[in-house]
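Q: Turn this into a structure:
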Amino acid sequence: MDDVARQLSNPADWALFLDIDGTLLDIAPTPDDVVVPPSLPEVLDALTARTSGALALVSGRDLAGIDRLFPGDRDAAGCHGAEWRQGGNLFAMVEAVPQGLVAAVSAGAGQLPGVRVEAKARSVALHFRDCLEREAEVVGLANAVIREAGPQFQLLEGKSVIEIIPVGATKGEAIDRFMCCPPYAGRRPVFVGDDITDESGFDAVNRAGGLSIHVGEGPGTAARFRFQSPDWLRHWLASLERSMRGISGNEHA
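A: The predicted structure is shown next:
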């Protein structure tokens, strides 16, 4: 962790992109059960200030869900990049998920005990953490719904979840969009994630000469660094903020 922190010590050089579930926060049985450590929002706010605003949350949650965990008008990409907020302005790839698609997913999931449907602003997720043996059935249901919905939707696989999202929505694309605009433009990106859904983000920052960090155990990843757990990451972020604070203080001494 110290080696990475030293590389990031100059806050003017870097842009920070952070996944939430399994990365900033420990995984919980359901998305509503996650716990935000009391000190974490303050650390994120301080890092945002140290980087002149170049910090964004990049999550599978929708923006409303992100805001419930981390209130405020912070930059963020939700639904794997299908919607995003930058500088207080809202953008989206699609208006909303069609109600017919949500209804079809819910009806199909009703025949699969243990599968839970999460309807978001721009996507629909099928969680099967409590019934891993149903993965093939969940994938089959999602593919059937996508065939009926048309070519504007695609399937995204994550940890014990299958999600139907707009075509072209990836965390890598979300990071690339942020990096085209101030205060991100001209900086080197850092992305921290934990899931296969984060691999496009790792690829994006690697192409840009940034730093990619995978949290937790798991199979092969494009990330070039690895932290053991969300708790490690939270401690590292607090240490990084202290390091940046020291640099800033020296510049104004």
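
Q: from here on, contacts and neighbour counts on C-alpha atoms
A: Fine.

Q: mind listing the helices for the stretch 101-250 of the chain?
A: Listed from the start of the chain, the stretch 101-250 of the chain has helices (DSSP state H, counting those that start in this stretch) covering 135-149, 171-179, 199-207, 230-251.

Q: ok, now which ones touch the spatially closest residue to Ala222 that is not a sequence neighbour?
A: Nearest residue to Ala222, sequence neighbours excluded (Cα to Cα, 6 or more residues apart in numbering): Phe202, at 6.0 Å. In this structure, Phe202 makes contact with Gly172, Phe191, Val192, Ser212, Ile213, Ala222, Ala223, judged by Cα atoms under 8 Å, 6 or more residues apart in numbering.

Q: got it, and Ser243?
A: Counting by Cα under 8 Å, 6+ apart, Ser243 touches Ala5, Ser9.

Q: hmm, try it at 6 Å
A: In this structure, Ser243 makes contact with Ser9, judged by Cα atoms under 6 Å, 6 or more residues apart in numbering.

Q: try Val161
A: Leu126, His127, Phe128.

Q: That one and Ala142: what is the separation?
A: With the distance defined as Cα to Cα, to the nearest Å, Val161 ends up 11 Å from Ala142.

Q: Span of stretch 212-232 from start to end?
A: The stretch stretch 212-232 measures 15 Å between its terminal residues, going by Cα to Cα.

Q: Buried residues, that stretch. List them.
A: Judged by neighbour count using 16 or more other Cα atoms under 10 Å, the buried positions of stretch 212-232 are 212-216, 221-223, 226-227, 229-231.

Q: for comparison, sequence B:
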Amino acid sequence: MDPKRSRSRVPDSLVHLIVPAETHQEARPLALLLDFDGTLVEIGDTPEAVAISPAMADTLAEASRTLSGRIAVVSGRSLEQLHHLLPPALAGGVIAASHGQELSVDGAVQAPRRTRLFVDLAFEAALHFEDFPGIVIEEKSFGLGVHYRLMPQLRDRAEQWAMAQAASHGLIVQQGDMVFELRPGGSDKGDAVRAIMALDRFAGSVPVFIGDDLTDIPAFEATRALGGQAISVGSRTADHSDERLDSVEGVRRRIAALIA
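A: Alright, predicted model coming up:
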């Protein structure tokens, strides 16, 4: 890894503010906001083929204790998916799911009313791609992912179908890591960051957001606007962040260092 890319580019004055607890009068406590796929877990061949490692689960539990609960997951996955995938230290805390459409705080959920739109689109997608088993359809509470990781040569076909459905149903197409996602407009991960930082437990803290994908760029921007630090995983979003990590294990070590 290039040592120049591994160092934070934020001013020293900001780095000094990022502390795990109130160690002196001027210090502001840290708040940790984390993407899921590609950040807490390696990207899987299919959405279900992921799991948080025991070491990561232990580090996240310690972070939750050290930060007095000022830790949150911000993901494009549905809340239902995340409840199944996250360790107890995070599953019962603060989760912004579906790119901010769903917000769960200690089990209390705020979300718009669900419709059958994405159920119906999942059915249509299954029919459309039935002769292409390498296309994986991921139905979400407020979205639909068309994954082509298993057959990269089908990228254009996946994109064309997603764009046609977006035009028909007034949706937007969000490009991710070998996936095209259909979702409603009106919210993104930047909105999720702002909503989380408005919660009482996060008041007065310095946000640090860690993410790897294009959908995390609005979260980086919101975090930096709030005086915090944006950390990218890999190269895709490095130009939008203050610091770059190279792996999920690098994320775990960085979290451990932040709360030490």
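
Q: Now the TM-score, please.
A: The TM-score (TM-score structural alignment, normalised by the length of the first structure) is 0.86; 240 aligned residues with a Cα RMSD of 2.1 Å.

Q: just to revisit the earlier point, ok, which pair from the buried residues of stretch 212-232 of the first structure is furthest apart?
A: Pairwise distances among those were taken by Cα to Cα; the largest, 21.6 Å, belongs to Ala222 and Asp231.

Q: What are the contacting residues of stretch 131-146 of the second structure?
A: Residues from elsewhere that reach stretch 131-146 of the second structure, judged by Cα under 6 Å, 6+ apart: Ser78, Ala122, His147, Tyr148, Leu150, Met151, Val179, Phe180, Glu181, Leu182, Arg183.

Q: residue in the first structure matching Phe142 of the second structure?
A: Phe142 of the second structure is assigned Arg122 in the first structure as its aligned equivalent, the criterion being TM-score structural alignment.

Q: What sits closest to Asp37 of the second structure if chain neighbours are left out?
A: Here the residue nearest Asp37 of the second structure, using Cα to Cα, 6+ apart, is Ile43, at 5.8 Å.

Q: do the same with Thr46 of the second structure
A: In space, and not counting its chain neighbours, Thr46 of the second structure is closest to Val136: 7.0 Å by Cα to Cα, 6+ apart.

Q: which residues does the aligned partner of Leu40 of the second structure in the first structure contact?
A: When the two structures are superposed using TM-score structural alignment, Leu40 of the second structure falls opposite Leu24 in the first structure. Contact criterion Cα under 6 Å, 6+ apart gives Pro230 as the residues in contact with Leu24 of the first structure.

Q: Over to Asp239 of the second structure?
A: Applying Cα under 6 Å, 6+ apart, no residues contact Asp239 of the second structure.

Q: Roughly how far does the alignment partner in the second structure of Pro41 of the first structure sit from Trp161 of the second structure?
A: Residue correspondence, TM-score structural alignment: Pro41 of the first structure in this structure matches Ala57 in the second structure. In this view, Ala57 of the second structure and Trp161 of the second structure are 37 Å apart by Cα to Cα.

Q: Neighbour count for these two, which is higher?
A: In this view Ala57 of the second structure and Trp161 are compared by other Cα atoms under 10 Å, and Ala57 has more residues nearby, 19 against 15.

Q: with the first structure superposed, average distance for whichever strand or helix holds that one?
A: Here Ala57 of the second structure, judged by DSSP states H and E, is contained in helix 54-66. Its aligned residues in the first structure lie a mean 1.9 Å from helix 54-66 of the second structure after superposition (mean Cα distance after the TM-score superposition for the first structure).

Q: Could you point out the residues of the first structure onto which the helix or strand that comes right after that helix aligns?
A: Heading C-terminal from helix 54-66 of the second structure, the first helix or strand you meet, by DSSP H and E, is strand 71-74. Following TM-score structural alignment, the aligned partner range for strand 71-74 of the second structure in the first structure is 55-58.

Q: Nice, that's everything, thank you.
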